[in-house]
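Next come a sequence and a model predicted from it.
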Amino acid sequence: MPSPSPLLQIDSLRFAYPEVPLFDGLSAQVPAGATLVLGGDSSGKTTLLRLLAGELAAGAGQLVLQGVALQSAPADYRAQVFWGDPRAVTLDEQGVRDWLAALPARYPRFDAAALALHIEGFELQEHMHKRFLMLSTGTRRKVWTAGALASNAALTLLDEPVAGLDKPSIQYLQRALAAVADEPDRAVVVAHYDALAGVPWQATIALPDR
């Protein structure tokens, strides 16, 4: 069972784009298991994940992941986080197999057995020899999600992970997230506009529509 103590503590987070305030004193606790960031378009879901990843700098507030504060030890904090954009052009020339093979060096708790299950579950076998630029939007996201889930990073951030996925892949993703909900030493934070069926969310961060 997940630990009752939060893996990630969000304290009084403030952030605004020019003339567009998003968060003013946002506080939340992210426990082990699966957490849902719930909100509609323009509610700030992606921005919040970028803040949690340390990719964007907050105007105020503090993020502490397993006792490591982003503000005082940014490298150590980010080393515990899996985050990225599967649409990034920097992935285009990378081979799928090579990209996946490089992940264990970045994530010491990487689970090769879990990766094999995700490759099968997302039906990625026929794409392993390809480069990312050869993949459809949905397949590209499935490869990235397989790596993210297998990373075993203390904090894994998934932004709209069903975008471009076919129905069987969505159903597999729901089962994979349900399995993560029982893991005691990692948090998977999913940003989506509704609650994915069958996922036992340990916590929900609801963002107001704007």
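Right, received. Where do you want to start?

For the rest of this, base every contact and every neighbour count on C-alpha atoms.
Will do.

From Pro18, how far out is the residue nearest the centre of the chain?
Against the mean C-alpha coordinate of the chain, by CA atoms, centre = their mean, the closest residue is Leu157 at 1.5 Å. Noted for Leu157: a distance of 25 Å to Pro18, by CA to CA, to the nearest Å.

same question, Ser12
Distance of Ser12 to Pro18, computed by CA to CA: 20 Å.

So which of the two has more stuff around it?
Counted by other CA atoms under 10 Å, Ser12 and Pro18 do not tie: Ser12 has more neighbours, with 16 against 6.

Wait, that one touches Gly61, no?
Yes: because the distance of 4.6 Å satisfies CA atoms under 8 Å, Ser12 is recorded as touching Gly61.

hey, what's in contact with both of the two?
With contacts defined as CA atoms under 8 Å, 6 or more residues apart in numbering, the residues shared by Ser12 and Gly61 are Gly25.

Show me what the one helix or strand Leu36 maps to is packed against.
In the assignment (DSSP states H and E), Leu36 maps to strand 33-38. For strand 33-38, the packing partners by 3 or more CA pairs under 8 Å, 6 or more residues apart in numbering; DSSP states H and E come out as helix 167-180, strand 187-192, strand 203-206.

Please compare the first structure with the one that follows:
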Amino acid sequence: MIVVRELTKRYGPTLALDRLSFEVRPGAVTGFLGPNGAGKSTALRVILGLHHPTSGEALVGGRRYDRIRRPMREVGAVLDADAAHPGRTAFHHLACLARANGIGAARVTAVLERVGLAGVAHRRVGGFSLGMRQRLGIAGALIGDPAVVLLDEPVNGLDATGIRWIRSTLRSLAAEGRTVLLSSHLMSEMALTVDHVLIIGRGRLIGETSVARMRDRFARDVLVRSPRADELARVLTGLGAAVTTTGDGALVAVGVDAPTIGDAAAAASIPVHGLTPRSATLEDVYLEMTSGAVEYRAAAERTARP
């Protein structure tokens, strides 16, 4: 488990982290979200012992990262897909990491198989595509079979196949009981991948929730399709719902949930061909929650409406 307590980090007059506190638990993929300059990368670097906090602490498994004797056996991280030397082969890169942490060569072969790079194990990294380098980075993160995995923007520049692979890999790691923390700006992808979200702005935690609770909290309406839409609209209005009609004849009901609509339609013997609860997207919620924490806006953004 990752525990961040009252973490503050200053770079001269700049306050990058301001008493930031959160926990990341095992068994789920946690998304780490925030605008540019919010402090996400700084927080990850402090967790990994690359930066020292001004005050507060960041613990992994109850210890500071720099006090873990063989850290790759406990924490795997990808902060930069280009970290591997381009002149080394994939196997040699991972073998160096393994040797430094007392890990046998058999594990190198195993992680190359897991990330789909066994067929190019002896090719130089300089000839790899971005997607292949991302896979190699994750192989390095997994070389010590760690319980904790941290990834910073792992889907940047990937094609659809690479994105799907990373998504399934992260969910598989969480299903194995590992702690997975993922930072990304791609809201559509985060909505498909994460179970829990941490949202920060200006170095502070401004929101924390599960994706399921977020969908319930920001529920908007229910889209209903029926060949007897007019009759169903009267039934739903009688239940206190506000009902409008779309251009293609579907109903949009506010104030009642999908099960209530289904039960009411069944009781009135009205067929229903479609019943779709709709809620705000993760992007909608993220933009709403971070609207006061964005440091850089274009003129059009300041006047635009969501």
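All right, it came through fine. Here the structure is a predicted model, which is why all the values come from computation and not from measurement.

quick one: TM-score?
The TM-score (TM-score structural alignment, normalised by the length of the first structure) is 0.79; 194 aligned residues with a CA RMSD of 2.6 Å.

Generate CSV for the helices and strands packed on strand 33-38 of the first structure, with mean neighbour count as supplementary columns.
Formatted as CSV, those follow (neighbours: other CA atoms under 10 Å):
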stretch, mean neighbour count
helix 167-180, 17
strand 187-192, 26
strand 203-206, 17
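
Could you point out which of these sits nearest Met128 of the first structure?
Among those, helix 167-180 comes nearest to Met128 of the first structure, with 16.6 Å by CA to CA.

Pull up the aligned stretch in the second structure for that closest one.
Residues 160-173 of the second structure are matched to helix 167-180 of the first structure when aligned by TM-score structural alignment.

what's the mean distance for that stretch versus the first structure?
Compared with the first structure after fitting, stretch 160-173 of the second structure deviates on average by 0.9 Å (mean CA distance after the TM-score superposition for the first structure).

one step back: mind checking what the residue nearest to the centre of the first structure lines up with in the second structure?
By TM-score structural alignment, Leu157 of the first structure lines up with Leu150.

shouldn't its match be in contact with Ala174?
No: Leu150 of the second structure is beyond contact range of Ala174, at 11.8 Å (criterion: CA under 8 Å).

what touches both of the two?
Common neighbours of Leu150 of the second structure and Ala174, counting by CA under 8 Å, 6+ apart, are Val180.

thinking again about what came up before, could you provide the helices and strands packed on strand 33-38 of the first structure in CSV, with additional columns for distance to Ser136 of the first structure?
Output for those, formatted as CSV (distance: least, CA to CA, whole Å):
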stretch, distance to Ser136 of the first structure
helix 167-180, 14
strand 187-192, 21
strand 203-206, 31
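
Of all these, which one comes closest to Pro86 of the first structure?
Closest among those, using CA to CA: strand 187-192, at 14.5 Å.

who does the closest one touch, helix- and strand-wise?
strand 33-38, helix 45-53, strand 155-159.

quick one: contacts of it?
By CA under 8 Å, 6+ apart, strand 187-192 of the first structure touches 7, 30-40, 45-46, 49, 154-161, 180.

which residues are contacting stretch 38-58 of the second structure?
Here stretch 38-58 of the second structure has contacts from 2-10, 16-17, 19, 32-34, 59-60, 64-66, 150, 152, 183, 200-204, 293, using CA under 8 Å, 6+ apart.

mind running it again at 7 Å?
3-10, 16-17, 34, 59, 64-66, 200-203 (CA atoms under 7 Å, 6 or more residues apart in numbering).
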